[in-house]
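Student: Following is a predicted model, sequence given first.
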Amino acid sequence: MKTILLGAAACALTLGAAIAQADPPRPAYGSYGFDTKGMDPSVKPGDDFYLHANGGWAKATPIPPDKSNYGAFNVLDDLSRERTRGILEGAKADRSSRIGLAYASYLDAATVEARGLAPVQPWMARVKAIRDKADYARAAAEAARAGISGPFAFYVGQDDKDPETYTLILRQGGLGLPDRDFYLQQDEKMAAIRTAYLAHLEQMLTLAGESDAKARAAALMAFETDIAKVHWTQVDSRDADKTYNKMTLADLQKSAPGFDFTRYFAANRLNPATLLVSQPSAVTGEAALIANAPLGVLKDALLLRALHAYATYLPDRIADADFAFYGTILSGTPQREERWKRAVGFVKEAMGDEVGKLYVARYFPPETKAAMDRLVKNVIAAMGRRIDGLSWMSDAAKARAHKKLAAFTPKIGYPDKWRDYSGLTVKADDLYGNAQRANAHEFDYQMGKLGKPIYRWEWQMTPMEINAYADFGMVEIVFPAAILQPPFFDPHADPAVNYGGIGAVIGHELSHHFDDQGAKYDETGKLNQWWSDTDVAAFKALTDKLVKQYDAYEPLPGAHVKGAFTLGENIGDLAGVAVALDAYHASLGGKPAPVIDGTTGDQRFFLGWAQVWRRNYREPNLRQRLVTDPHSPSQFRANTVRNFDEWYAAFKPHPGGKIFLAPQDRVKIW
């Protein structure tokens, strides 16, 4: 299992001694690495530290029309895409370059428009030819290989209780909206989205040339609503214990007779002896609904999912209609990205490692990787010290925690081994075909892991990603190259700012392995409770306080953060700041931090933390994130500083401030 730090950063950080120079160049932000012009001094730190640090920036920074939100991560993502564009423009001139051909095929809008819906007609014909439920199961399997979502989702991953083995994992599926809450939550905003979605389904059927679109859209909407009723919640779906359900294929078929799983897997030459079913009651519930559903409704779902999956590779009348709902209605984004940006995204998705090799050679110097190596070691050492200082954890659990800490594999910049795409056929004049073949190539690669040793060299992100993740089964933390830049890491910035930025993010990823789910995995990556019941109870008493704290946050009227859903990420933020602050203090070598422009070292540390979370949201995007994103909105991530005694000492907020907490109410876990 892995936890991805969506929209957060992982960056390299050199030590203070390594940064020091006789006449160092200026940092990218301000005089010491923090954008003081982006502050809002009219907001007191004790009322809202996020706005105190970032309020000026927030007021002065509009969200670009092709984005649903905008902040520090987007700035680097734009830079990464510009750089990748340069690589692909050069590759486009080489007729033997797969990435160049793929990029050229996406840019060729004229050919896409001229071909119309002809590329998707074979799939539409296949769907229309489905004659019974058994053939529907085969078609659903074909959809999975083509990258089209179907009634269920399945993938290959590590067996949580046997992490040296790959297994097939089956999950709930079948929804066209992002989550069950979009169908079931009874409020004005969700009702409006459902109305818009129904109209979208009707429009897409009409654009596909289908008759009786209104009635068919209504029937599909009713079917999906029934599916939503049996789906698990986000909270239950992130529980590693509840989602570990191993069974034989025969047992699965017996428990869910309404869907032909044997035929479903066999259609892709899969015959698993055992598999993991993440949400058993949802799978059996969906199977029963499929058994009773009219065949026409099931066929319409496969047809519409294909148009959604391939919309960006089809004429603008399809792509624009798809974006109007999923981009504008759901996320509030006014317009689609320029074609070259979408082309870059397509190639990264299809052949990320092939682009990544060129990217790191050009933009990721060895010095940055070496600096990150040193920083990660410092943060791991700080985590060890914090474990030793815990009052709530038993000595036996501390000993095992140290074993786990020693087992970590940090991955920095790029993989040691690159993926091979030599079996993928790419044509300059066949965008749809390229996408279809890329999806099939990826599917076959993933399914091909079954029965093989674990690919420990493999990454789940490309080097161009502005992100990071922790993988519980692999006992690793991973930081792609493109994020290791200002404002998250700047070799010319004051170390306090860097520790508050990337240092805290490294701590965040590290601490995921000790959060409410990651802590269930031992030093080998096995789902195996290594804490005593007393340790678990003491930990839960602390995390319950954090859940309550975040439940109280209300970023939109009537829309609250879900403390239980976001718990893992909130623990990560709390622990990341604590560990990074410890590492920063240790880096001073017993000497006091210098005062720079009137700021203390701790002040600069906390300002560095707040700066990486600056982000403006469009309301629909923020509302969707509250339902689907396990990360709290950026404002509340920055304001986790309210739990730190050191923050109170640094900024001296007055009691009674909006985020002021009495000492006994400050949550301290790691």
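Tutor: That came through fine.
Student: From here on, just use CA atoms for contacts and neighbour counts.
Tutor: Will do.
Student: any idea which element Leu276 lies in?
Tutor: Secondary structure assignment for Leu276, by DSSP states H and E: strand 274-277.
Student: distance between that strand and the chain's centre?
Tutor: 24 Å (CA atoms, centre = their mean, to the nearest Å).
Student: For the stretch 451-600 of the chain, which segments count as strands?
Tutor: 469-471, 476-480 (DSSP state E, counting those that start in this stretch).
Student: And Gly174, how close does it get to Leu302?
Tutor: Going from Gly174 to Leu302 by CA to CA, to the nearest Å gives 10 Å.
Student: My error: substitute Ser331 in the last question.
Tutor: Going from Ser331 to Leu302 by CA to CA gives 24 Å.
Student: ok, and the closest non-adjacent residue to Phe660?
Tutor: In space, not counting the residues next to it along the chain, Phe660 is nearest to Gly46; the distance is 5.6 Å by CA to CA, 6 or more residues apart in numbering.
Student: list the buried ones in the lengthiest strand in the chain?
Tutor: When the chain is parsed with DSSP state E, its longest strand is strand 162-172. Counting neighbours by 16 or more other CA atoms under 10 Å, one finds that the buried residues in strand 162-172 are Pro163, Glu164, Thr165, Tyr166, Thr167, Leu168, Ile169, Leu170, Arg171, Gln172.
Student: what would these look like in TSV with distance to Leu607?
Tutor: Converted to TSV, the buried residues of strand 162-172 look like this (distance: CA to CA, whole Å):
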residue	distance to Leu607
Pro163	40
Glu164	42
Thr165	44
Tyr166	43
Thr167	44
Leu168	44
Ile169	42
Leu170	43
Arg171	41
Gln172	42
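Student: Report the two members of these separated by the largest distance.
Tutor: Among the buried residues of strand 162-172, the pair separated by the greatest distance (CA to CA) is Glu164 and Gln172, at 25.0 Å.
Student: In contact with Leu431, which residues are there?
Tutor: Taking CA atoms under 8 Å, 6 or more residues apart in numbering as the contact definition, Leu431 lies against Ala102, Ser105, Tyr106, Val112, Tyr313.
Student: Out of those residues, name the ones that lie in helices.
Tutor: Among those, the ones falling in helices (DSSP state H) are Ala102, Ser105, Tyr106, Val112.
Student: One more to weigh against that first structure:
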Amino acid sequence: MKTSWTPIKTAVTLALCGAAFAMAPGFAADQGKEAEAGVAQTRPAAATMLPGDDFFAWANSEWLAKTEIPADRGSWSSMHALAEETNQRIIKLIEAAGADKAASPEQRKVADFYKAYMDEAAIEAAGTAPLKPHLAKIAAIKTRTDLARALGGTLRADVDPLNATNFETENLFGVWINQGLSDPTRNVPWLLQGGLGMPDRAYYLDNNPKMAELRTKYQAHIAAMLKLAGYDKVEERALKIFALESELAQSHASREDSSDIQKANNVWSAKDFAAKAPGMDWKSFLSAAGLGKQDRFMVYHPTALAGAARQVMATDISTWKDYLAFHLVNQFAGSLPKAFADQRFAFYGTALAGTPQQSLRWKRALAATNGAMDDAVGKLYVQKYFPAENKARIQQMVVNIKAAFERRIDKLDWMAPATRAHAKEKVRTMYVGIGYPDKFKSYEGLKVSPTDAFGNVVRAQEYHYAQQLAKLNAKPERTEWCMPPQLINAVNLPMQNALNFPAAILQPPFFDPQGSDAVNYGAIGSVIGHEISHSFDDLGAQFDAQGRLRDWWTKEDLAHFKAASQKLVEQYAAYKPFDDLALNGQLTLSENLSDLAGLAAAYDAYKVGMGAKAGADADRDFFTGYGRAWRTKMREATLRRVVLTDGHAPAQYRTYTVRNLDAWYEAFDVKPGQKLYLAPQERVRVW
């Protein structure tokens, strides 16, 4: 799971995260560009529905029948509900810190940031004044070298290349600071494609009526934002900006290509940029980005860098200046007067996601606060809501599921001894963080004002980027977290051989301290197994125990793995949420593999842990716990966007993972003729 938390992608947006469990807006994120939880169409199950016909609808029939998607959401799920409850708790903690004269300086900063964002009267009174110094710098651009400096100055560490749901950033490129693919001892800057105001290249290039309609609405949105910022001839400017973004989109890699880590293994020296991507003054660009002293770069999307450099030379400077002005206003709309935030929501919320109503101000303020000072907020949360006994119980579940996974590896008759030995080493040496990091981030140098919402957001963004750049002078840390404790999510970090399970997901319905082992193993146990399994999915299997991109499989083992994986691609490609839109089995393969292997390992661990108590009733509880964790509804516009761009399959189809496990058939007496039935030889078995 992973998400971009704030409307402007400020401060922290999960750089350093890898393959994640699901898309959950743990912080009430912007409706339209936030990653979503699993997906399901709105359809309650009939009272007579059998588990073998639609396990998702059977397990969640009551919830589906009584649940409506809130007006300010594109979707609603168990994860959204949990995030809502968690957010309510956090707000009380922040407000208490603001009223506490004995609050620490860090807690005071959290309270002040939230207070400033909530002060709508002050934001309205300031108007566009906070924008003017930034727009003046853009207006001062005269030459291509000036343009290169300005573009370089927009870079922020706000993308994660190892998560297929977050390849894009509104800035021309994204930066990720992490170890190189072949050298785990050194951090290097990664450069990734960006520069688009819509979620993906497909929104610019696909030739269908729905995309064409969105393109028209996006151009109108560009014009409206520029008009609010005081520009004239906004329709003409918007047309040129859209044309520029369309050219950028032409050179962008597809989601499928971005998911192929081998295509990202492009090491460039500082001198290579001019030769491989001519048109940009790269020396000025990299210097402005704080990367001028770097001698080695990982270029994740070389075609996008080359395409952008071409446009720097080919597109007139006035259009680039309008482009920079629009994206500045668009990204910071949440901390500007209401008209800006409303216009942004009209496009990203309503047009893109089908969400009829914008989130309440406090939710947006909390999202921004989490984005700016995530660990500081997380400290408040865990001190109050994550007791040590919960952590200890989860840690024991991790031990049991890791052992189960090792046993499954031992039973693979197709795997060569050398491959098996290294696979088990990966499991044994895996760092598993539970609840919160060993070391929280510091915000000592961040200036926060209780009266300057816009300035706080800008300073937080710059502060986070400086923190990320500082890592270039330090060695990689396996125990570094990429998620804060209050996020409803979990993640596998293949380059660290590590897992993170934030405290906020370790509560019902995923983990119930008062619940049975059967239900808990089906719910949070499958999440734990899912994240362990990501170390052996189509992406994770390419990294060794030290996080190095290395071929540690025999040719025969790899061939078997790919053949088994292809069956899962075909299984998911057969699912069609709409008559004109099927799932992309290749795009969702990593997550589907991990769902399958994780559920199987969790089942094995539960059976061993419960022993004789793990009878037929407990088996049904296990699978029902899994199915109920995925309950979700989604609006059509949001569902279509997620199917096109999300690396996770929609929720109901993730629930259908059960049809590949023999034990599910036995637990629910699933017979031939029922819709989900697969003959034994058709059930996908990888791990």
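Tutor: Right, received. Where do you want to start? Small disclaimer: the values here were computed from a predicted structure and weren't measured.
Student: returning to that earlier point: for the longest strand of structure 1, the distance to its chain's centre please.
Tutor: Between the mean C-alpha point of strand 162-172 of structure 1 and the mean C-alpha point of its chain there is a distance of 20 Å (CA atoms, centre = their mean).
Student: what do you get for stretch 546-554 of structure 2?
Tutor: Relative to the mean C-alpha coordinate of its chain, stretch 546-554 of structure 2 is positioned 25 Å out (CA atoms, centre = their mean).
Student: Show residues contacting that stretch.
Tutor: Stretch 546-554 of structure 2 is contacted from outside by 181-184, 416, 418-419, 422, 494-497, 542-544, using CA under 8 Å, 6+ apart.
Student: most surrounded residue in those residues?
Tutor: Each of these was scored for neighbours by other CA atoms under 10 Å, and Pro494 scores highest at 29 neighbours.
Student: What's the separation between the aligned partner of it in structure 1 and Asp515 of structure 1?
Tutor: Counting by TM-score structural alignment, Pro494 of structure 2 corresponds to Phe472 in structure 1. Relative to Asp515 of structure 1, Phe472 of structure 1 is positioned 11 Å away (CA to CA).
Student: Could you do Asn268 of structure 1 as well?
Tutor: According to CA to CA, Asn268 of structure 1 stands 37 Å off from Asp515 of structure 1.
Student: just to revisit the earlier point, could you work out the most separated pair of the ones in helices among the contacts of Leu431 of structure 1?
Tutor: Set against one another by CA to CA, those have their most distant pair in Ala102 and Val112, with a gap of 13.3 Å.
Student: Neighbour count: those two, which is higher?
Tutor: More neighbours sit around Ala102 than around the other of Ala102 of structure 1 and Val112, counting by other CA under 10 Å; the figures are 29 against 22.
Student: who's more crowded, Asn268 and Asp515 of structure 1?
Tutor: The neighbour count for Asn268 of structure 1 versus Asp515, taken as other CA under 10 Å, is higher for Asp515 (23 against 16).
Student: If we ignore the residues flanking it in sequence, what's nearest the equivalent of the more buried one over in structure 2?
Tutor: Under the alignment (TM-score structural alignment), Asp515 of structure 1 pairs with Asp537 of structure 2. Using CA to CA, 6+ apart and skipping the chain neighbours, the partner closest in space to Asp537 of structure 2 is Ser590 (5.4 Å).
Student: Identify the residue of structure 1 aligned to the one you found.
Tutor: Pairing criterion TM-score structural alignment: the partner of Ser590 of structure 2 within structure 1 is identified as Gly568.
Student: Now do the contacts for its match.
Tutor: Listed by CA under 8 Å, 6+ apart, the contact set of Gly568 of structure 1 reads His512, Asp515, Asp516, Gln517, Pro630.
Student: Which one (most neighbours) among those residues?
Tutor: With neighbours taken as other CA under 10 Å, the top of these is His512, carrying 29 neighbours.
Student: before we move on, the earlier item: show me the contacts for the match of Pro494 of structure 2.
Tutor: Taking CA under 8 Å, 6+ apart as the criterion, Phe472 of structure 1 is in contact with Met1, Lys2, Thr3, His513, Gly518, Tyr521, Gly525.
Student: Just say helix, strand or coil for the counterpart of Leu201 of structure 1 in structure 2.
Tutor: Correspondence of Leu201 of structure 1 to structure 2, assessed by TM-score structural alignment: Ile222. Under DSSP: H, G, I helix; E, B strand; the rest coil, the three-state class of Ile222 of structure 2 is helix.
Student: Confirm for me that Ile222 of structure 2 is in contact with Ala243.
Tutor: No: the pair formed by Ile222 of structure 2 and Ala243 falls short of the contact definition of CA atoms under 8 Å, at 11.9 Å.
Student: and the two? which has more neighbours close in?
Tutor: Neighbours were tallied for Ile222 of structure 2 and for Ala243 using other CA under 10 Å; the higher tally belongs to Ile222 (27 against 16).
Student: Count the neighbours of the closest residue to the more buried one other than its chain neighbours for me.
Tutor: Closest residue to Ile222 of structure 2 apart from its sequence neighbours, by CA to CA, 6+ apart: Ala238 at 5.5 Å. Under the neighbour criterion other CA under 10 Å, Ala238 of structure 2 is assigned a count of 24.
Student: Tell me the secondary structure at the aligned partner of Ala238 of structure 2 in structure 1.
Tutor: Ala238 of structure 2 maps onto Ala217 in structure 1 when the alignment is built from TM-score structural alignment. In three-state terms, and counting by three-state DSSP, Ala217 of structure 1 is helix.
Student: I'd like to know how far Ala217 of structure 1 sits from Leu330 of structure 1.
Tutor: Distance check for Ala217 of structure 1 against Leu330 of structure 1: by CA to CA, it reads 18 Å.
Student: which residues in the stretch 301-450 of structure 1 form strands?
Tutor: If DSSP E, counting those that start in this stretch is used as the criterion, the strands of the stretch 301-450 of structure 1 fall at 409-413.
Student: which residues in it form helices?
Tutor: When assigned using DSSP state H, counting those that start in this stretch, the helices of the stretch 301-450 of structure 1 occupy the ranges 316-323, 339-363, 366-388, 395-406, 431-447.
Student: nearest to Thr284 of structure 1, of those?
Tutor: Thr284 of structure 1 lies closest, by CA to CA, to one member of these: helix 431-447, at 23.6 Å.
Student: which residues in structure 2 does that closest one align to?
Tutor: Per TM-score structural alignment, the counterpart of helix 431-447 of structure 1 in structure 2 is residues 453-469.
Student: in that stretch, what's buried?
Tutor: In terms of neighbour count (16+ other CA under 10 Å), stretch 453-469 of structure 2 has its buried residues at 453-465, 468-469.
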